[in-house]
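Engineer: fold the stuff below for me.
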Amino acid sequence: MTTEDAPRAGRREWIGLAVIALPCMLYSMDLTVLNLAVPSLTADLKPTAAQLLWIVDIYGFFVAGALLTMGTLGDRIGRRKLLLIGAACFGAASIFAAFAQSAAMLILARALLGIAGATLAPSTLSLITNMFPNDRERTFAISVWVASFSVGGALGPVIGGALLAWFWWGSVFLIAVPVMVLLLVLAPRLLPEYKDPNPGRLDLLSAAMSVVAVLAIIYGIKQVAEGGDGWAAAATIAFGLVVGAVFVRRKATLEQPLLDLSLFGRPMFSAALAINVFGFFAAFGALLFIAQYLQLVLGLTPFEAGLWTLPSGLGFVAGSLLTSVLLGLMRPAYVLGLGLSVAAAGYFLLTQLDGPNGFALLITGFVMLSLGTAPCAAVAADLVMSAAPPDRAGAASGLNETSSEFGGALGIALLGSLVTVLYRAGLGASLPADMSPDLAATALRGIGPAAAIAEAMPGPSGAALLEAARDAFTQAMQITASVSGAVVLAAAVTAIVMFRKQRPAVAPV
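Structural biologist: This next block holds a predicted model:
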């Protein structure tokens, strides 16, 4: 019997899918809400440029570093059990983040949130593969799973913007607490338990190595972007690369490795992961600089900025839910190629932004890149999970989510660093002549500090600084958007070449 003829899911499974969507919504909500809170927490905690980037993306880095471990751990102790443990820890870490008193405390809280968050995605995706053995239903369920991230991303800015209009920036983290309490109540009643009947030993050393490698490389990149010690940054990057190489070599010698290298022997599996990395690399980087552009260049309040990110979130939801329909009409190669091409066109639209007059263009480009990225995420996840045996579903989902989160975290780091470098170069050439060296150094950290200084400066000097900062940031964003568009367009070509012979596995549900 093929999976196409496998038994269909019942009412409990479909209600369970709704429960699974809860942590997924919160998972992405936690990312988008923070983007809106960046200006207010910058004014309160006064982080350096490097600290601000760490606050924004250390969550994604620790998620990416811990996903493989958590996916494998779920196979061993039970995927529902891991989901419940992660939910409790995520709620506790959210409270810690909400009441952080310094940039260092918030960075630590975000790291803990990343470790807890790493339990959510692989647990939920692997549960879906077990709950929906039928091909058509599984593809639709995975599309709903992807869409739930989008709903969270869409609701996050609106809810977060409303909270920021009335409360302090830490209130955005408290959204997680009631959601996680609800999950802890409903999941034991509605979700089945699955685990590997013959689990092996968990490789904690490899888990630690994966986190160290990622963080060392990203830290070095950040130091370069901020203009720090070049030799120290290069040494840190080299250290991360060496640890990563040892990690990969160690995997090939272990009988039960943390990372199942045999899965990479399938070209389609590897290609799907690579395309996922490219898609999320561009998308997460765009989320960071678009949120800042809305508030600090266009001058919107956090709530207004949140409302204007809603069309993009809805575009991602629409793209996710249309995926199963498109797969019934064309091959996966063309679904991926079409979606990524639409996303690339959205990025190229953003290269035409011209400061305060680019509002309509920004929203149109934002919707296009979201609409086009969604099928990429859904198709890649379906291809990855279809290739994995049931007892390795947790590990495979960990790999899939690692590709998404690592791509997103890398996009925030590299594209965020590119924006910082270009902004520093642009503003450095146009700073008002009467600025003190200390104020100039602060303004060069980012557009947020520059806007705060401009507001406090008397007379025309403040207005001149704000205009120069906005121009520098807009130009930096234009160049970064062109890089993102080129990356996504390359991914579209790769998808068509690699998957052109792959026939649709499903028809519309």
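Engineer: C-alpha from now on. contacts and neighbour counts both.
Structural biologist: Will do.
Engineer: can you list the helices and strands that the helix ranked longest in the chain packs against?
Structural biologist: Longest helix of the chain, by residue count under DSSP state H: helix 459-499. Applying 3 or more Cα pairs under 8 Å, 6 or more residues apart in numbering; DSSP states H and E, we find helix 459-499 packed against helix 267-292, helix 332-350, helix 393-428, helix 447-456.
Engineer: the first one vs helix 459-499, what angle?
Structural biologist: For helix 267-292 against helix 459-499, the angle between stretch directions is 170 degrees (axes from the mean of the first three to the mean of the last three Cα atoms, to 10 degrees).
Engineer: now for the next helix or strand along the chain from helix 267-292, which elements pack on it?
Structural biologist: Next in sequence after helix 267-292, counting helices and strands by DSSP states H and E, comes helix 302-327. The helices and strands touching helix 302-327, judged by 3+ Cα pairs under 8 Å, 6+ apart, are helix 11-45, helix 135-166, helix 332-350, helix 359-386.
Engineer: now the other sequence, so there's something to compare against:
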Amino acid sequence: MDANASPGEGPRAGRREWIGLAVLALPTLLLSLDISVLNLALPHLSAALGASSTEQLWIVDIYGFMIAGFLITWGTLGDRIGRRRLLLIGAAVFGAASAAAAYADSPTTLIVARALLGVSGATLMPSLLALISNMFKDPKQQGLAIGVWMSCFMGGMAIGPVVGGAMLGSFWWGSVFLIGLPVMLLLLILGPFLLPEYKAPEAGRLDPLSALLSLATLLPVIYGVKKLAANGVAVPQLLSLLIGIAFGVVFVLRQRRLEHPLLDLRLFGNRALRAALGVALLCSATMGGITLLVSMYLQQVAGLSPLIAGLWLVPSFALAIAGNMAAPALASRFNPAYTIAGGLLVTTVGLLLLTQADSAGGIALVVAGYAVAFAGTSPMGVLSTQLVVGSAPPEKAGSASALSETNGEFGIAFGVAILGSLSAAVYQGRMTDAVPGGVAPDAAAEARDNLPAASNVADSLPGQLGTQLLDVARDAFTGSLHVVALVSAGAMVLFALLAVVLLRKAAPGGAGEGQQPEQTDRAAEPVVG
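Structural biologist: All right, here's what the predicted structure looks like:
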């Protein structure tokens, strides 16, 4: 790195660091692409392997469960054994698991392979972000690098339907998993030469019991929240949440007693980190719920296939990528809190546009509103991530990165559960007296539950009656989208105010009010090679 830097700035990154960022961009792109292509491949692999509906759910969900469960453990392990080393280990396992998934001969084998993909993916995500924070010390360069990293993740989501559609059109379903092999192979070849190694001095040994308690906390909570979103309030979901919370209490108590905890709770003593995590959690929750409803609108109301619906969302990712790249430059001219707040007000405008879409011919307005809303959250995503990582001491960068990633996973899951439940309640209320009179009572009750059920009922009814039921169901769902978007718009205004109040004293690099002196003086140990 170039040691020359202006007062108040870190050393500036050179050519090697920027080339290293390009290497890190590849697995980032792959991780998000792997999520989006599976939705297209699911019907093909289900037919080939004979997967039941329950097995299909586990094939989709196990990946996210494992990532959420292992983020904190692997993030902290990277601080101890070296972030580059953990990244390369994860890349090797991810590549092997990708091959196992591609050639799976049964649903069980595929579920196990997907679980391994999630476990190894959880090593990649915090390692990538921690390495970026170590390679780019200058706040402006760091913000740009994080913007590039986030843009690659969004780019993978955008091109996933295109790549997946092309692969499935020419090859068998397993080909979508083989995309990861050349990417991980390239990372394994170039990583040792272009990526520096960093690990915390005197980090201590990893506590296995804390790792188990972390899993016992996160997995039941994530599972319970996802099932609440899918099936509503029920005893198993509530019991899962209670079990996770109970283990969480034990986990926190143990971390307080350990000299070298798995998760250093002193990180939360930093006001900038707490505020950035809080605002990011709230915004992720809101946009997670909105994303679900927009996707349902495009497929269930507009009648688009998953591939075409995904292509309609490409403008959203394109605008968000532009916002990611612009956020660091805006933050260098304006206070990061005002940059984040301004973006959230833009999101508010996009959400209000969603309230104007109707059930017939509303695709363009829904896509435009979602694109504006999604782009407005870009400054929050980039700058809050930079604030979280920058607020932690360098030797805790892996832990802070894992916190940021886990925070996002929780936010999306909670948003889907809360806003999904609100949408369901509005839909059911609007359908109470809207079902046409000729529909049998049992079928009418089923149609009142949710839009997919109403679509199934409509398919079983004779011509005009089925059309009438489907029309009122689509109107009811669109009305629920309006209510959720309006509530979310009000929430975004509140979140913008919170950002200004809580983050206005935070510096672009992450240091801010509440920063402890020892957190700025300690440094991670660079290891040559």
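Engineer: need the TM-score from the superposition.
Structural biologist: Once superposed, the chains reach a TM-score of 0.86 (TM-score structural alignment, normalised by the length of the first structure), with 504 aligned residues with a Cα RMSD of 3.5 Å.
Engineer: thinking again about what came up before, out of the helices and strands packed on helix 459-499 of the first structure, which is closest to Thr364 of the first structure?
Structural biologist: Among these, the nearest to Thr364 of the first structure by Cα to Cα is helix 332-350 (7.3 Å).
Engineer: about what we covered before: dump the helices and strands packed on helix 302-327 of the first structure to TSV, plus mean neighbour count and distance to Gly394 of the first structure.
Structural biologist: Shown next, in TSV, are those (neighbours: other Cα atoms under 10 Å; distance: least, Cα to Cα, whole Å):
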stretch	mean neighbour count	distance to Gly394 of the first structure
helix 11-45	21	15
helix 135-166	24	14
helix 332-350	25	24
helix 359-386	24	9
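Engineer: could you dump those into TSV with distance to Leu322 of the first structure added?
Structural biologist: Compiled in TSV, these are given as follows (distance: least, Cα to Cα, whole Å):
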stretch	distance to Leu322 of the first structure
helix 11-45	18
helix 135-166	8
helix 332-350	10
helix 359-386	8
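Engineer: whereabouts in the second structure does stretch 314-322 of the first structure align?
Structural biologist: Per TM-score structural alignment, the counterpart of stretch 314-322 of the first structure in the second structure is residues 318-326.
Engineer: how big is the offset of that stretch relative to the first structure?
Structural biologist: Aligned to the first structure and superposed, stretch 318-326 of the second structure gives a mean residue distance of 0.6 Å (mean Cα distance after the TM-score superposition for the first structure).
Engineer: quick one: the longest helix of the first structure to helix 447-456, angle?
Structural biologist: Using the same axes, to 10 degrees: helix 459-499 of the first structure against helix 447-456 is 160 degrees.
Engineer: where in the second structure does stretch 356-374 of the first structure align, residue-wise?
Structural biologist: Going by TM-score structural alignment, stretch 356-374 of the first structure sits over residues 360-378 in the second structure.
Engineer: what does the matching stretch contact?
Structural biologist: With contact meaning Cα atoms under 8 Å, 6 or more residues apart in numbering, stretch 360-378 of the second structure is reached by 283, 287, 291, 294, 298, 302, 312-313, 315-317, 319-324, 327, 340, 342-354, 356-357.
Engineer: how far does that stretch sit from its chain's centre?
Structural biologist: 19 Å (Cα atoms, centre = their mean, to the nearest Å).
Engineer: next one: stretch 337-353 of the second structure
Structural biologist: 19 Å.
Engineer: spit out the contact partners of Ala246 of the second structure.
Structural biologist: Listed by Cα under 8 Å, 6+ apart, the contact set of Ala246 of the second structure reads Thr217.
Engineer: which one in the first structure is aligned with it?
Structural biologist: Under TM-score structural alignment, Ala246 of the second structure pairs with Val242 in the first structure.
Engineer: which helix or strand contains its match?
Structural biologist: Going by DSSP H and E, Val242 of the first structure is part of helix 230-253.
Engineer: mean deviation of that helix from the second structure?
Structural biologist: Averaged out, helix 230-253 of the first structure is 2.2 Å away (mean Cα distance after the TM-score superposition for the first structure).
Engineer: matching residues in the first structure for stretch 143-159 of the second structure?
Structural biologist: Aligned by TM-score structural alignment, stretch 143-159 of the second structure falls on residues 139-155 of the first structure.
Engineer: number of residues surrounding Ala5 of the second structure?
Structural biologist: For Ala5 of the second structure, the neighbour count with other Cα atoms under 10 Å is 12.
Engineer: how about it: what's its closest non-neighbour residue?
Structural biologist: Of all residues not flanking Ala5 of the second structure in the chain, Pro11 sits nearest, at 5.2 Å (Cα to Cα, 6 or more residues apart in numbering).
Engineer: assign the residue of the second structure most remote from its centre to helix, strand or coil.
Structural biologist: Largest separation from the mean C-alpha position in the second structure: Gly438, at 44.0 Å (Cα atoms, centre = their mean). Counting by DSSP: H, G, I helix; E, B strand; the rest coil, the backbone at Gly438 of the second structure sits in coil.
Engineer: that one reaches Leu465, doesn't it?
Structural biologist: Yes - the criterion here is Cα atoms under 8 Å, and Gly438 of the second structure meets it with Leu465 at 7.2 Å.
Engineer: show me what contacts the residue farthest from the centre of the second structure?
Structural biologist: With Cα under 8 Å, 6+ apart, Gly438 of the second structure has these contacts: Leu465.
Engineer: distance check, it against Ser305 of the second structure.
Structural biologist: 30 Å (Cα to Cα, to the nearest Å).
Engineer: same question, Leu77 of the second structure
Structural biologist: Leu77 of the second structure is 42 Å from Ser305 of the second structure, by Cα to Cα.
Engineer: the more surrounded of the two?
Structural biologist: A count of neighbours by other Cα under 10 Å puts Leu77 above the other of Leu77 of the second structure and Ser305, at 24 against 13.
Engineer: that one pairs with which position in the first structure?
Structural biologist: In the first structure, Leu77 of the second structure lands on Leu73 (TM-score structural alignment).
Engineer: okay, and that match sits in which element?
Structural biologist: Residue-wise, Leu73 of the first structure maps onto helix 49-77 under DSSP H and E.
Engineer: ok, now Ala506 of the second structure?
Structural biologist: Counting by DSSP H and E, Ala506 of the second structure is part of no helix or strand.
Engineer: isn't it up against Pro336?
Structural biologist: Yes - taking contacts as Cα under 8 Å, Ala506 of the second structure lies within contact range of Pro336: 7.4 Å.
Engineer: quick one: map Asn407 of the second structure onto the first structure.
Structural biologist: Aligned by TM-score structural alignment, Asn407 of the second structure pairs with Ser403 of the first structure.
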